[in-house]
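J.: Model the following, please.
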Amino acid sequence: MSNNGSKVGCWIAISILALLLFGSFLTNVGLMAAMFAGGSSAAAGHDYAEDQYPLYDEVWSYGSGETKVARIALSGVIMRGRQERLFGHEPDMVQQILYEIRAATWDEDIKAILLEVDSPGGAVTPSDEIYAALKRFKAADEERVVLVFVRDLCASGGYYASMAGDYIMAEPTAIVGSVGVIMQTLNMQGLGEKLGLSSVTIASGENKDMLNPFEEVDPEHIELLQDLVDSMQDRFAAIVQASRGLENRELLDGRVFNVEQALEHNLIDGVGYWDDAVVKLAELLGKEDLKVIRYYQQMGFWDSLFASKTPTVPNFSMSAEPPRFLYLWKP
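T.: The predicted structure follows:
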C-alpha cells in the first residue's frame, strides 16, 4: 500500500509540475503577444489612413546609387482571396501588390518600379486593377518609369498588367502572350441522367440560370456570354495595341510566344537577366547606378508564430464556385 501510495503521490507531483510549466508557458506567450500588440497599437495611433497610405519597412536589395527603385513581384495566379492555413492565413496577393504599388506612388523618392512577373494571368478585374495602379504611379511623376522583367511566364492577365510598363525585358527561356479571355465550366447533364440526378432551380428569369451544369446548354446563353467575352477581349487587345504600337490584332488571338518571336513582333523590348534589367532601368532613368529596395512588412506575433509553418487548409468548395471570366493561360 505504501508503495502504491508513493506512486500516486509521484504522479500528482508530476501533474502539478506540468500544470505549472504549462501555466508559465501561457504567461510568457501572453506577455510576448502583449508586447507585439502594444507595438501595433502604437502604429495604429498614427493619424493617417492605413489602406490609403500603407507603410512598409524597406530592405536594401541591390545597387549603391541614390536613385530609389522599388522591386515588386507579380507572381502566381492573379486572384483575390486569402489562402487559409491551419492557424492564420496568407495575405491576399492582389491586395498585397496594390498596396506595394500605392506605397511606391506616395514615396516621392521612388523613381521607378521594377515589376518582376511570373504569372499565367488570372481574374479580369484584378489584372486591370494592377495595370491601373501602375499607370497611377507614373502619372504622379512624369519622370517615373516602370520596367517589367519577365522571369518565366508573362501570359494573359500577367501580360495585361505589364502593358503599363515602359520597357519589357524577358529571360531567354520565358513565354509571353496569350492575349485573350476564357470562361469554362462543366456540363453534367448526361452524368446526371445516368445517376438519376436532376436540377431543381427557382429563378426570376430565363437567363438567371445560365450554364446550369445539369441542364442542356442553351445556345442563346452561349451567345450572350460570348458577347461579354468579346467585349473584354476588345478592351484587352486595344490596350496591347496602344501600349506596343501594333497595327492590327492578328497575333492577339490567345497564342503564346517564345522570346525570339515576342521580340520580333514587338511584344517585348529586350532579352536578358535580372542584372541586365537593372542596367537597362538605370539607362532609362539616366543614372549610372540605382538603389533597389523591396518592401517588407513585419508580421504580428500570432501570424509569425503559426502561419508560416502550418499547412494550408484544403478548399472543398472550389467545385461549387461559379464560372468566371478570366485573363488566364490554361494549356
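
J.: CA atoms for contacts and neighbours, from now on please.
T.: Fine.

J.: where do the helices sit along the stretch 201-331 of the chain?
T.: Applying DSSP state H, counting those that start in this stretch to the stretch 201-331 of the chain gives helices spanning 219-244, 259-264, 274-285, 301-306.

J.: For the longest one, buried residues please.
T.: The neighbour-count check on helix 219-244 (16 or more other Cα atoms under 10 Å) flags 225, 229, 232-233, 236-241, 244 as buried.

J.: and stretch 55-72, how far apart are its ends?
T.: End-to-end distance for stretch 55-72, by Cα to Cα, to the nearest Å: 15 Å.

J.: where does that stretch sit relative to the chain's centre, distance-wise?
T.: Mean-position distance between stretch 55-72 and its chain equals 21 Å (Cα atoms, centre = their mean, to the nearest Å).

J.: Could you name the helices and strands sitting against the longest helix along the chain?
T.: Looking across the chain with DSSP state H, the single longest helix is helix 2-44. Secondary-structure packing of helix 2-44 (3 or more Cα pairs under 8 Å, 6 or more residues apart in numbering; DSSP states H and E): helix 301-306.

J.: I have a second one here; can you model it like the first so I can compare?
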Amino acid sequence: MSDEQEFAGNAVSAASAQSSKSDPGWERNVLEKLAFESLREQRRRRRWGIFFKALGFAYFGFILFMVWGGGGKADKEGKGGEHTALVQIEGPIAPGADASAENVIDALRSAFEDNGTRGVILRINSPGGSPVQSGIINDEIARLRKAHADIPLYVVVEDICASGGYYIAVAGDKIFVDKASIVGSIGVRMDGFGFTEAMKKLGVERRLLTAGENKALLDPFSPEVPRHVEHAKSMLAEIHQQFIDVVRKGRGNRLKETPEMFSGLFWSGAKSIELGLADGYGTVDSVAREVIKAPEVRDYTARENIAERFAKRFGASVMSGITGGADEVRWR
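T.: Reported below is the predicted structural model:
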C-alpha cells in the first residue's frame, strides 16, 4: 500500500467516524483531509529531494577535494628546519603501483629541493619489479645527487631488497641493512604458461593469424619455436648485463665478486656486507641520527588518495581483461 493510499484510508476512517455522529458535512471533511494529506506528502517529498541532492553535491565535492586538494602527491609541508628526508619504496616496482617511478621520483625531488634537508634516506622493502621503472628511478637518483652534491642519499633495507629494488639501491651513497634482510637476486626473468597439451586433450584448435612471421612470439597457445626462445634469451641476457653494469658502477671497488653473485641468488644482510653488496647495519633512525646528524625524520613518500587509487585500479582491471595476461619481463 502506498503512502497516499494509507493517508486516504485514514481520512476515510475519520470520515466514517464523523458520519456515525450524523455530521451532515462529512463528505466535505473527507475531501479536506485528503487535500491536506496530499499537500503534506508533497512537502515531505520535496524536503527529502533537497536532502539527497545536497548529499550528492557534498559527496561530489569530497571526491574533488581528494583528487585535487587531498595531498595525493609527496607531502611538501614542514619546509625549513634541518631534518632527514625519508622516501619509502614498498612492494612491487611497477607502473601504477605505489612504488612506481612517477611516485618515487616525485617524492625524491621534493626531498632534495627542501632547503632544510640535510640528507635523504631511501627505505626499501621490495622484491623487485619492472626493469624500466627501476632504471628510471636509478637514473633520476644519479641526476639529483649531481644537482644537490651537498645532500647525501643513503639506502636502508628492511625485510627485502631484491632485483629491481637492489637495482635502485646501488644508486645510493651507502646501503644499510639488518643482519636478517634479504639482499641480491641480480637477474632477469620472463615467465608465462604453455597450454598446447591441455588443448590437445580438450580438442581445442588454435586459430591465429598474424602479419609478420614473429608476431606470435611465445604465444602460450602455440608450440614453442626454437628461434623465438633464443631471441627471448638473448634479450634477457642483454637486460641482465645492464643490471650487472649498474651494480658494478654503483658499488665500485666495494664489490667482492664471486661466480654466483650475478646468478640470481640472494643473501642475508650479514652476508651481503661480506660480499660488498651492502655497507653496514642501520635503521632509518640510526642513520638519521648518527650518519646524517639530523635526527628529525620527515616523510616525503608520495601516497595516492582514495579517488586516484580507485581510478587506477579500475583502469588496471580493464586493461588486464583486454591483454589477457601477456608475458612480461621482470627483474625478479
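
J.: Quick check: TM-score for this pair?
T.: TM-score of the superposed chains, computed with TM-score structural alignment, normalised by the length of the first structure, equals 0.76; 292 aligned residues with a Cα RMSD of 3.4 Å.

J.: quick one on the thing from earlier: now tabulate the helices of the stretch 201-331 of the first structure in TSV and tack on distance to residue 11 of the first structure.
T.: Output for the helices of the stretch 201-331 of the first structure, formatted as TSV (distance: least, Cα to Cα, whole Å):
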stretch	distance to residue 11 of the first structure
helix 219-244	71
helix 259-264	71
helix 274-285	63
helix 301-306	32
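
J.: Nearest to residue 293 of the first structure among these would be which one?
T.: When the helices of the stretch 201-331 of the first structure are compared by Cα to Cα, helix 274-285 sits nearest residue 293 of the first structure, at 11.9 Å.

J.: Residue 69 of the first structure: what secondary structure?
T.: strand (DSSP: H, G, I helix; E, B strand; the rest coil).

J.: Which residue, other than its chain neighbours, is closest to the alignment partner in the second structure of it?
T.: Here residue 69 of the first structure is matched to residue 84 in the second structure, going by TM-score structural alignment. Spatially, and ignoring its direct neighbours in sequence, residue 84 of the second structure is nearest to residue 297 (4.8 Å; Cα to Cα, 6 or more residues apart in numbering).

J.: Over in the first structure, tell me which residue corresponds to that neighbour.
T.: Checking TM-score structural alignment: residue 297 of the second structure goes with residue 292.

J.: wait, doesn't that match sit right on residue 61?
T.: Yes - if you go by Cα atoms under 8 Å, residue 292 of the first structure and residue 61 touch, sitting 5.4 Å apart.

J.: Looking at those two, which has the bigger crowd around it?
T.: The residue with more neighbours, out of residue 292 of the first structure and residue 61, is residue 292; 24 against 14, by other Cα atoms under 10 Å.

J.: separation between that one and residue 116 of the first structure?
T.: Applying Cα to Cα, the value for residue 292 of the first structure to residue 116 of the first structure is 13 Å.

J.: what does residue 327 of the first structure give?
T.: 18 Å.

J.: neighbour count winner among those two?
T.: Between residue 327 of the first structure and residue 116, counted using other Cα under 10 Å, the more crowded position is residue 327 (32 against 23).

J.: For residue 103 of the second structure, see how far away the aligned partner of the more buried one in the second structure is.
T.: Applying TM-score structural alignment, one finds that residue 327 of the first structure aligns to residue 331 in the second structure. As judged by Cα to Cα, residue 331 of the second structure and residue 103 of the second structure stand 19 Å apart.

J.: No more questions from me, cheers.
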